[in-house]
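Q: Need coordinates for the below:
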Amino acid sequence: MSGKPKDLSDFFTRKANEYNQPDFIKADPICIPHLFNKQQDIEIAGLFAAIFAWGNRTIIIKKSKELLQLMDHAPHDFILNHTDKDLRRLEGFKHRTFNTTDLLYFISFLQYHYSNHPSLESAFTKWMSAGDETIEQALTGFYHYFFSLEHVPARTRKHIASPEKNSSCKRLNMYLRWMVRKDNRGVDFGIWENISASQLVCPIDLHVARVAKRFKLLERAPVDWLAALELTSYLRKLDKNDPAKYDFALFGLGVVEKF
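A: Sure thing, here's the model as predicted:
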């Protein structure tokens, strides 16, 4: 591998296409929103699956399905119309450090938002300005909006990342990739219209960072927001309109192929 952009573009495009296909879905957390057809159900199921997405993928999928079963496999209807008795069913739900306290606040926020808006997209786009190069302001605004209700549990704040805290925002960037990218390959949904694929920031974790450094796409050592921007800046050299598609290649090389 020479490291020239054209060589890398051909290689990473080939790898992205290898993983960006329907067979990828069943073993990945994106299978959770794929259980639904209604847009709001896709958004809500996708958000929980993304927030749960650290650690073993099999367990992430199992816990996401467990939560959706508690919501009668109708998350949007549950969010808007649950009773106190329905909420009691959720007591004891836990995934790693995400517990019932966190879940109940998430439900309160989602009920508030969906009572006033038809889609979760506006929770991100309302903070953006014309000409934003990336979704940084969308993520920062979403964090403050999400925690704008009264009586926010202090412990719940750790479950929503923000560029202001120099987090890589890996899980939210992955969620936005799911909702925004349109390529008709059957994996990402492309159901949001007001964020461009060119504005997406590539999700980055230790696996992706390791592969990126091996190919000299990334110099920064900490896996943080600045690293996510640095990596995405390079990926824009390969495809300025859709840099996040290379998440498939980097993920596949790092997690599946242990490159």
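Q: switch to C-alpha atoms for all contacts and neighbour counts from now on
A: Noted.
Q: Skipping adjacent residues, who's closest to residue 64 in space?
A: Leaving aside its chain neighbours, residue 64 sits nearest to residue 49 (5.8 Å; criterion: C-alpha to C-alpha, 6 or more residues apart in numbering).
Q: I'd like the structure of this one too, to check against the first:
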Amino acid sequence: MNKTELKEFLDEKVIQYNTLDFIDSDPIQIPHLFSLKEDIEIAGFLTATIAWGNRKMIINNSKRMMDMLGNSPYDFIMEHNDTQLEKLDHFVHRTFNNEDFKTFVKALQHIYINHKGLEMAFAKNQKPLSMQPSISEFKKLFFEIAHQSRTMKHVSDPMQGSAAKRINMFLRWMVRQDNKGVDFGIWKSISSASLSCPLDVHSGNVARKLGLLSRKQNDSKALTELDTSLRLLDVNDPVKYDFALFGLGVFEGF
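A: Purely as a prediction, here's the structure:
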């Protein structure tokens, strides 16, 4: 396929998969349970944090997290005490355990009290056409509180070579202006043009087959290469092609 044919093909796939039906089988359904901005972004951040492995398990465990937070995540984050934190003692999702969960609750409170919330924490270090430096700086802010070293692995750092798939997915959810009702677009201080495609096994393999990516590892360098290719197709909304790459890989076995 030439560039025009590739764009037409991927645009059709975006239309096919960027629909409300997508929500029913995707972890993005968790933040869609809420209407308050802070609830949406906290639910999205925590869900994205554990978004690896079996999708059904991710969704079930994310719902369990929300239940443990009284289905009012922002209120819990801001008002919790030590007794309430004990309610999180039995949570585990793969390597993300109850101590990690408690640290995340405390770190999120720190972000809202001292850094004006999640949106501002990401927005204040953004660079033109890349959120990757901002993600790295966010990690530093997030772990300004006391924490175990093991918990730090649950927030990726692109400056250390990570593709930061889960945080880039979270940013897509919050920032991208979506007229289909899937992504929220509630963060107005960050441009969709700066977003990166969540790069994982599925999207990476499809991107390579389509000639959008040549690097074999799914790391930060591969992400930069993929971003460059997708911005040639749509400079204002490159991350929309996540729907196409994901759909082709997961639903069609492309």
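Q: hmm, back to that, which ones are touching the residue nearest to residue 64 of the first structure?
A: By C-alpha atoms under 8 Å, 6 or more residues apart in numbering, the residues touching residue 49 of the first structure are 29, 30, 32, 33, 60, 61, 64.
Q: Just flag the most distant two among the residues you listed.
A: Largest separation among these by C-alpha to C-alpha: 33 and 60, giving 12.8 Å.
Q: Specify, as a residue range, where stretch 191-199 of the first structure falls in the second structure.
A: Mapped onto the second structure using TM-score structural alignment, stretch 191-199 of the first structure spans residues 186-194.
Q: Can you list the neighbours in contact with the matching stretch?
A: Counting by C-alpha under 8 Å, 6+ apart, residues outside stretch 186-194 of the second structure touching it are 37, 119-120, 123, 126-131, 172, 174-177, 235-239.
Q: Just the buried subset of those residues, please.
A: 119-120, 123, 126, 129-131, 172, 174-177, 235, 237-239 (16 or more other C-alpha atoms under 10 Å).
Q: circling back: show me which residues of the match of stretch 191-199 of the first structure are buried.
A: So, applying 16+ other C-alpha under 10 Å, buried residues of stretch 186-194 of the second structure: 186, 187, 190, 191, 192, 193, 194.
Q: And for stretch 205-225 of the first structure?
A: 205, 207, 208, 209, 210, 211, 212, 217, 218, 223, 224, 225.
Q: likewise stretch 24-32 of the first structure?
A: Those would be 24, 25, 29, 30, 31, 32, for stretch 24-32 of the first structure by 16+ other C-alpha under 10 Å.
Q: what does stretch 43-61 of the first structure give?
A: For stretch 43-61 of the first structure, by 16+ other C-alpha under 10 Å, it's 43-53, 59-61.
Q: quick check: that stretch aligns to which part of the second structure?
A: Using TM-score structural alignment, stretch 43-61 of the first structure lines up with residues 41-59 of the second structure.
Q: same deal with stretch 100-112 of the first structure?
A: Under the criterion TM-score structural alignment, stretch 100-112 of the first structure matches residues 98-110.
Q: And for stretch 225-242 of the first structure?
A: Using TM-score structural alignment, stretch 225-242 of the first structure pairs with 220-237 in the second structure.
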